[in-house]
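Trainee: structure, please.
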Amino acid sequence: MNKLEKICVFCGSSEGNDLAITDAAKKLGEIFVEREITLVYGAAKIGIMGIIAKNVLDNNGKVVGIIPNFLKKKEVVHLGLTELITTENMHERKMKMQEASDGFIALPGGMGTLEELFEIITWLQLGLHQKPIGLLNINGFYNDLIKMLETMVRKGFLSMANYELLLVDSNPKNLLQKMEDFKRPNVQKWLNSDRS
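Mentor: All right, here's what the predicted structure looks like:
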């Protein structure tokens, strides 16, 4: 069983227009506090990012924010966090997030959220870390993305074993259970095969 003391959440810097998503972000924050899980996130005070951080802090939970200098200067940074880590650039930010976390959850968001999700799952696929990655599919937000991944499998660009590295659920408690139970399969990469 994976011990999840710190979870990094990737999510939008906008709130979007679906109240189910903002409600789910608040609920996830409450669950983190109940389970004494520290939230690790991008340190912004806006959007879904700000909502989950505020909810954790309002319930006396711990929040670690990691933000690059250039975003800090744009004054979107949350100044009331338990800990604030500043990095030189986006790449260093993602490295710090990976190092500081026992697992990762993607909530709804935009391009940045997808970029963070796919980079961290690629690192898992390549064996650069062994940590569980969850996709919280609130109100069907990620249905089309999941279909695209299924197409990648069907067309031979993604193995089923690597597809299954992404843990998906619409219920946050069920998703956390899947993450706790996660066992990384021994995936043989084509890079290590005997093909010439």
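Trainee: can we go C-alpha only for contacts and neighbour counts from here?
Mentor: Fine.
Trainee: quick one: secondary structure of the spatially most central residue of the chain?
Mentor: In the chain, the residue lying closest to the centroid (Cα atoms, centre = their mean) is residue 105, at 3.1 Å. Look at residue 105: counting by DSSP: H, G, I helix; E, B strand; the rest coil, its state is strand.
Trainee: who are the neighbours in contact with it?
Mentor: 7-10, 133-136 (Cα atoms under 8 Å, 6 or more residues apart in numbering).
Trainee: please provide the structure for the following sequence as well, for comparison with the first:
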Amino acid sequence: MKRVAVFCGSRKGRDPVYMKKAKQLGEVLAQHNIELVYGGAIVGCMGAVAEGVLKNGGKAIGVIPEKLKTIEIAHDALTELHVVETMHDRKAMMARLADAFIALPGGAGTLEEWFEVVTWAQIGYHEKPCALLNINDYYTPLLELFDHMIEQGFVDQLHKDLIIMDSDPHKLIHHMKEL
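Mentor: Take a look at the predicted model:
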């Protein structure tokens, strides 16, 4: 696992623990010599994970659509910054560059990006680990929704089992490296 794509919010969230754990994930990635692939912004959890990587000697690769360069404020001190045309281009490049995927707390965009790579894993387009960093029990309701979808016959248990989840960045990376 040389590169991990991290999907997360361009906002900080209400609880400071989100920024703290995002930065800690970046630190852990750098400690394991795993490069970060992410949305390319300097703000919110995105900025925190990149700073955690960069301040610990790691490499951070940003992928940002031209339209979001000023909205999300592109990070100007990354190892690489790719400016692409559309969100589709962003997701395709991030998926191509990454060996695994992690979602931190975020909004609809974070969920959409993460669900796409999970869906691709379910239908066999890739065999890359897909994980959730469950900071502050943020993703616990999502796993409950998966249980409901399984109960209602729309999802198989084996698809839920593809999801790696932990609230500790060190443990999460350890679980992902075991695969």
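Trainee: TM value for the aligned chains?
Mentor: After superposition, the two chains reach a TM-score of 0.96 (TM-score structural alignment, normalised by the length of the second structure), with 179 aligned residues with a Cα RMSD of 1.2 Å.
Trainee: quick one: map the residue nearest to the centre of the first structure onto the second structure.
Mentor: Using TM-score structural alignment, the partner of residue 105 of the first structure in the second structure is residue 102.
Trainee: one more: residue 78 of the first structure?
Mentor: Under the alignment (TM-score structural alignment), residue 78 of the first structure maps onto residue 75 of the second structure.
Trainee: need the strands for the second structure, in chain order.
Mentor: For the second structure, the strands defined by DSSP state E occupy 3-7, 35-38, 60-65, 80-84, 100-103, 130-133, 163-166.
Trainee: so for residue 147 of the second structure, which of the ones you listed sits nearest?
Mentor: Checking the strands of the second structure against residue 147 of the second structure by Cα to Cα gives strand 163-166 as the closest, at 12.4 Å.
Trainee: residues in the first structure aligned with that closest one?
Mentor: By TM-score structural alignment, strand 163-166 of the second structure lines up with residues 166-169 in the first structure.
Trainee: report the buried residues of that stretch.
Mentor: Using 16 or more other Cα atoms under 10 Å as the test for burial, stretch 166-169 of the first structure gives 166-168.
Trainee: next: stretch 158-177 of the second structure.
Mentor: Buried residues in stretch 158-177 of the second structure, defined by neighbour count with 16+ other Cα under 10 Å: 160, 162, 164-167, 169-170, 172-173, 176.
Trainee: then stretch 83-94 of the second structure?
Mentor: For stretch 83-94 of the second structure, using 16+ other Cα under 10 Å, the buried residues are 83-84, 87, 90-91, 94.
Trainee: to which residue of the first structure is residue 144 of the second structure aligned?
Mentor: Structural alignment (TM-score structural alignment) places residue 144 of the second structure against residue 147 in the first structure.
Trainee: can you report how many residues lie near that match?
Mentor: Other residues within reach of residue 147 of the first structure, judged by other Cα atoms under 10 Å, total 11.
Trainee: repeat that for residue 13 of the second structure.
Mentor: Counted by other Cα under 10 Å, the residues lying close to residue 13 of the second structure total 15.
Trainee: tell me the residue in the first structure aligned with it.
Mentor: Under the alignment by TM-score structural alignment, residue 13 of the second structure pairs with residue 16 in the first structure.
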